[in-house]
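J.: okay, sequence plus prediction incoming.
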Amino acid sequence: MLTGSHRFPRQDLVTYGRPAAQALKEIAAQAGLKRLMIVTNRSLANSLARQLAAELGELCVGVAAGVGAHSPRESVMAGAEAARRLRADVLVALGGGSVIDATKVMQLALWAGLGRPEELDRYRAARSTPDRIDTARIPPGVRVIAVPTTLSAAEFTPFAGVTDTARRTKEGYTHPLLAPRAVILDAAMTRHTPDALWFSTGLKAIDHAVEQLCNPLRAPYADALAADGLKRLASGLAACKADPADLDARQACQFGMWLAISGAGAGRGLGASHAIGHTLGGSHGVSHGITSCVILPAVLAWNASADTGQQALVAELMGAPGRPAAEAVRDLARALGLPTDLKAIGIGPDTFQAIAEHTMHDSGVRANPRPITGPQDIVEILQLAAG
């Protein structure tokens, strides 16, 4: 397994190939941090979180284990309150995208002194009312160190999605320093991640790469990262399926995920697969990895008439030269035991119009290679994904 570290603009440090506890102790010593609070979900509370807390010893002042799926506002506020009570000087986000996104917004709640879920309203990225607060003007304080256990890539971005459970919508939050100050990629911490979660978040990482590569605006830097990331992910996920204990394959997937998301800041935006996925996640509770398994093949098929050759590149990078890109993605998802149509996840045609109308508000619609002119285009994509 490779070992080392890498510095890049969004984080102070990305470290890999070392045990997470060792890396955390070194980072804490270098930064003068003495009170680490682990943030996680209930499924990891009595396994990885307990193990990590024990290895950290007196450095760990507590574990906040209540983060729910899709990062509910209530989880954010409960975690922020625990951090205040424990006087934590850094939050350690241990888990997948929901845990990491929730912990990123906990920072915002701590910096701004927020205590109730509804107080987040004025800080939403998409809010355009006069009372909206510019989060960039909030002085930062307690930061996050991320120890991811999935391939969601939430740890590499300066924005987060949190669910308003009352409105059943996923809302975005951002700040220049919202991304964790350090990311620890320890493949061993992923060994107990359920296969369905590991593989589906791997398909989400593939979605990041594919929608960048197919974007009509070319950006060579982002293309190179996405292409290398896609190739590593496709081969790494297949290797993990063959041998779940293969830590080199798991680290290859982590590197692929890191590469695939790193070009997303090139300003081109992601497309309709992500846009529809946001709606299915916030309004229907479908995990974002599963949305990619189901929606990305349909989006690729719908976009095929506007393709300029990038879909052939996608198929080649996935080890399926000459095949339609939609089939390459769908075949991989099936080989990994994942659902590939809406019927399999309980989404029926009676919901398509509402999903389409909601999705039209997502910025991903405007970055799609084939122009989306209205809700009916989204309905066509959903019909292709229906099963």
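T.: Perfect, thanks for sending it. Numbering: from 1, shown residues only.
J.: from here on, contacts and neighbour counts on C-alpha atoms
T.: Will do.
J.: ok, and the closest non-adjacent residue to residue 246?
T.: residue 240 (6.4 Å; C-alpha to C-alpha, 6 or more residues apart in numbering).
J.: tell me what the helix or strand containing the one you found is packed against?
T.: Using DSSP states H and E, residue 240 sits in helix 220-242. Counting contacts by 3 or more C-alpha pairs under 8 Å, 6 or more residues apart in numbering; DSSP states H and E, helix 220-242 packs against helix 195-213, helix 247-262, helix 310-317.
J.: what about versus this one:
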Amino acid sequence: MATDPKEEYFRAFERDNRPYVSINLPFQTACAKHATSTFYASRIYIIVSNSISKSANFGKLKDALGDKIVGIRYGIRHHTPWPDVLETAREVHEKKADLLITLGAGSLTDGAKVVSFAVGNQAFDEDALSRIAEDAESDEKADPTSIKDPYPPIITIPTSLSGGEYNPFAGATDLRTDQKRAFRHPKIGPALIILDPELCTTTPQSVWLASGMRAVDHCVEGLAGVFFSPNSKANKEERSQAEKTFLEGLKGILPGLLATKKDEGDVEARKRAILGVVATMRGFKVGAPMGASHGIGHQLGPLGVGHGETSCVLLPSVLKWNLGQAQKKGQDWVQDRQTVVLEAFYADKDVATALKKRDLGREGAALGDVVKAFVQELGLPSSLKDVGVGPDQFDKLAKNAMTDGMLKTNPVPITGEEDVKEIIKLAAGA
């Protein structure tokens, strides 16, 4: 592969050969270069967001790839509905594509992952897709030895901060039940992630900031979660590495979000936030699990709430509930871990100043209140009422949330739907 002195090209995770990351080249230049010299692709299928498809940036990508493009999918709906995935998978298979490229934000990334997994396993209808889902019932689940690698490989060009491109799993919504279901495989993610802060200046501000709160949620639930409990099986080195990378993530993401809220054209702030996401995902790689904000959020999405907005709405309430329950049960370590996160928020002078303007000085501050204030400082929704989810939907949300595996790794055990409903009520809003 020919090198370019401007390009930084590195492994996202030190010990893994995938994904690689490219930054500092224009996205279309990096994409054309690696499509040819890394993947030797001649039949490229693109999944592009509807908004970007109407922009000059999409024209740049099409010009760079030329007649290698054999198909284009314009948009995948929020939370990756199965019909969108299956329709795309059938077309990718029919076109004999040898490379998938995504240009856009989170749902496209999850969509491409599941599309590639479906094509690799010839899963072109709902029953076949259900059999390769991680949560498939035992009587319908495919024999693990029969599961094949995803195909074709994926290049992802993200325009948000949600970070899903770094994970070896994906979520897609089964519209028959409105349940988001998980798909997992060591090779389900992209082989290459191309980062371009300049491209991200075209992302709608609300999408950019909300996806940034999703990244904050990764850091907060990682740092304050069961990975650091007295009963954790993680060793000292693993804990140290996870804490280091999550804190590094917050150090880049928090001020990066504030700066781009003030100035959408601040490319350096965007780069800082983007590299903060890379650091954050290294914490995931060590093995730190998420908790109830993610678990309930996965099922809030299919009710019509944007991916990042689920974190804006739920994370403060989950933190408050966890702290209150931990104090009742004598789980002092929960408060200790929330204090670690608090210190990270106040360590940045711009973040601390923004919080103090909202009457949240460091002394006596609670993490749930601090996160909610930060969400509000970004101008994002901070309650279920703000996102149009009312009491008539609470029972369904609680029931579906109990099927999500991340409730099992919440730092305070969630024993049933009533616990979930308590969190939901905290998040309801006036």
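T.: Received the coordinates, thanks. Since the structure is predicted, the reported quantities are computational estimates derived from the model, not experimental observations.
J.: if we can go back for a sec, which outside residues touch the helix holding residue 240 of the first structure?
T.: Contacting residues not belonging to helix 220-242 of the first structure are listed as 199, 202, 205-206, 208-210, 212-213, 246, 249-250, 252-253, 255-264, 266, 314, 317-319, 332, 336 [C-alpha atoms under 8 Å, 6 or more residues apart in numbering].
J.: buried subset of those residues, written for ChimeraX?
T.: With 16 or more other C-alpha atoms under 10 Å as the burial test, the buried ones among those are selected in ChimeraX as follows:
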select :199,202,205,206,208,209,210,212,213,246,249,250,252,253,255,256,257,258,259,260,261,262,263,264,314,317,318,332,336
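J.: any idea what the residue nearest to residue 246 of the first structure aligns with in the second structure?
T.: For residue 240 of the first structure, the aligned residue in the second structure is residue 260 (criterion: TM-score structural alignment).
J.: so that match versus residue 201 of the second structure, what's the distance?
T.: 9 Å (C-alpha to C-alpha, to the nearest Å).
J.: would you map the strands across the second structure?
T.: 8-11, 20-23, 44-48, 69-74, 99-104, 154-158, 169-174, 179-184, 192-195 (DSSP state E).
J.: between the ones you listed, which gets nearest to residue 397 of the second structure?
T.: strand 179-184 (9.7 Å; C-alpha to C-alpha).
J.: could you check the angle the closest one makes with strand 169-174?
T.: 150 degrees (axes from the mean of the first three to the mean of the last three C-alpha atoms, to 10 degrees).
J.: any idea how far the residue nearest to residue 246 of the first structure lies from residue 331 of the first structure?
T.: For residue 240 of the first structure, the distance to residue 331 of the first structure (C-alpha to C-alpha) stands at 16 Å.
J.: who has more neighbours, these two?
T.: residue 240 (21 against 17; other C-alpha atoms under 10 Å).
J.: how near is the more buried one to residue 291 of the first structure?
T.: 21 Å.
J.: quick one: end-to-end length of stretch 8-20 of the second structure, please.
T.: Taking C-alpha to C-alpha, stretch 8-20 of the second structure runs 10 Å from one end to the other.
J.: quick one: buried residues of it?
T.: 9, 12-13, 18-20.
J.: same check, this time on stretch 307-325 of the first structure
T.: 307, 310-318, 320, 324-325.
J.: now swap in stretch 265-285 of the first structure and tell me
T.: By 16+ other C-alpha under 10 Å, the buried positions in stretch 265-285 of the first structure come out as 268-285.
J.: can you tell me what residue 136 of the second structure aligns to in the first structure?
T.: Checking TM-score structural alignment: residue 136 of the second structure goes with residue 127.
J.: gap between that match and residue 121 of the first structure?
T.: Taking C-alpha to C-alpha, one finds residue 127 of the first structure at 8 Å from residue 121 of the first structure.
J.: residues contacting stretch 196-211 of the first structure, please?
T.: With C-alpha under 8 Å, 6+ apart as the test, stretch 196-211 of the first structure has contacts from 150-153, 226-227, 229-230, 233-234, 237, 253, 256-257, 260-261, 264, 270-271, 273-274, 288-290, 292-293, 296, 314, 333, 336-338.
J.: my bad, stretch 67-80 of the second structure
T.: 41-50, 53, 62, 84-85, 88, 91-92, 95, 97, 107-108, 110-111, 171-173, 180, 301-302, 306-307.
J.: can I get the buried part of these as one ChimeraX selection?
T.: In ChimeraX, a selection of the buried entries from the contacts of stretch 67-80 of the second structure looks like this (16+ other C-alpha under 10 Å):
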select :41,42,43,44,45,46,47,48,49,53,62,84,85,88,91,92,97,107,108,110,111,171,172,173,180,301,302,306,307
